[in-house]
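[1] following is a predicted model, sequence given first.
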Amino acid sequence: MHRGIFLDRDGVINEVLSDRVKFVNKPSDFYLLDGVAEAISIFNDIGYHVFVVTNQGGIGLGYMKEEALEAIHKQMKEDITAFGARIDDIAYCPHKPHAGCACRKPRPKMILDLAEKHDITLNESFMAGDREPDIVAGEQAGTTTVLIGHREREQQKAGADMDFPNLLAFARWLHKQ
């Protein structure tokens, strides 16, 4: 069995709702947040498998096609690999918000499916996200939950087990454990 770090994408790995980009609908909209590649490298070095679990309702709403999402994820992996870091796998929900599907966070299906596929021990793993649906999905999957960033800080940490200002701060903390 292995340990995993499950990461939300938008707002944890890359910019979203910023001055530079509102939504990521094509590779040119993708900008890694500072310290993310270093954080993922730390996770890799201390023996965690790293996964991305992301709701991508823009596909269901018609704002982008799955081919564009694949190109975005290819760009993300290339940007992270350039720093010597590795993402082991990516799961995404392409359905519209409120579609009632089993895979959209806050439901835990993406996490559970990746855990089964990669033999991950969930109670020794973490789900890191910047919004309440990420935290709820992690709780339901049985991971320790980590709130990243400031988007929902006012909402009592969204019920997360712990919180950090960014992914690198979390990685550095985990490295010391």
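    All right, it came through fine.
[2] use CA for all of it now, contacts and neighbours both
    Fine.
[3] residue contacts, residue 133?
    Shown here is residue 133, whose contacts under the criterion Cα atoms under 8 Å, 6 or more residues apart in numbering are 105, 106, 107.
[4] and the second one, helix, strand or coil?
    The reference is to residue 106. When the structure is split into helix, strand and coil by DSSP: H, G, I helix; E, B strand; the rest coil, residue 106 lands in coil.
[5] now residue 92
    Taking three-state DSSP as the rule, one finds residue 92 in the strand state.
[6] doesn't residue 53 make contact with it?
    Yes - using Cα atoms under 8 Å, residue 92 and residue 53 qualify as a contacting pair, with a distance of 5.7 Å.
[7] then this one, side by side with the first:
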Amino acid sequence: MKLLVLDRDGVINHDSPDYIKSPEEWLPIPGSLEAISQLTRAGWTIVVATNQSGVGRGMYDVAMLNQIHARMHRKVGQAGGHIAAIFFCPHTPEAGCECRKPSPGMLTDIQRRYGVPAGQLVMVGDSLRDLQAVAAVGGRPVLVRTGNGRKTEAGGNLPEGTLVFDDLAAVAADLLQD
């Protein structure tokens, strides 16, 4: 199975320091929907793993998060792509849970659900915590420069073997060459 895990905010859609709190605020990054479509058509299974502490902070509830994700599914589908599943952590950083990236809980759950060995798990993120989470399970971290990616790259301390691309479209182009 060819499985690709994507962070949401900053990878698929524009991020906001004020959080994405409604479907109307969810705006795709140019080229991201087409990238998911190309990967889907090439046989890749796309899964999203996203921290959503806005739920834990009371900024929006799970019903609203589901509406946001419904918009994302709809837009990806209109572009010809498919997201197989969305894993999310609703907790605040202070909760100390195992599912919030950089902890590897969500990625461990994804591995278990899809039967993908750790060394074959690839995750695309724009933040150090995304890269740390996939590295913690022995997977391959991929950084995009969209969202917080440029800041993350400039900060250094990337996990060993991290690949860096301008955006999700560039990641897709590279994966489709293989």
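    Received it, and whenever you're ready, just let me know what you need. The structure presented is a predicted model; accordingly, all values stated were derived computationally and were not measured.
[8] can you calculate the TM-score here?
    A TM-score of 0.92 describes the superposed chains when it is computed by TM-score structural alignment, normalised by the length of the first structure; 173 aligned residues with a Cα RMSD of 1.5 Å.
[9] comparing residue 92 and residue 53 of the first structure, which residue is more hemmed in?
    For residue 92 of the first structure versus residue 53, neighbours defined as other Cα atoms under 10 Å are more numerous around residue 53 (28 against 18).
[10] so what's the equivalent of that one over in the second structure up against?
    Counting by TM-score structural alignment, residue 53 of the first structure lines up with residue 49 in the second structure. If you count contacts by Cα under 8 Å, 6+ apart, residue 49 of the second structure has them with 5, 6, 7, 8, 86, 87, 88, 106, 107.
[11] about what we covered before: for ChimeraX, write the selection for the buried entries among the contacts of residue 133 of the first structure.
    To isolate in ChimeraX the members of these that are buried, counting by 16 or more other Cα atoms under 10 Å, one can use:
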select :105,106,107
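[12] same list (the contacts of residue 133 of the first structure) but as TSV, adding distance to residue 59 of the first structure.
    Below are the contacts of residue 133 of the first structure laid out as TSV (distance: Cα to Cα, whole Å):
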residue	distance to residue 59 of the first structure
105	15
106	18
107	18
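[13] rewinding a little: using the three-state scheme, assign the match of residue 53 of the first structure.
    Residue 49 of the second structure is classified as strand under three-state DSSP.
[14] leaving out the residues flanking it, which one is nearest to it?
    Leaving out its chain neighbours, the residue that sits closest to residue 49 of the second structure by Cα to Cα, 6 or more residues apart in numbering is residue 87, at 4.8 Å.
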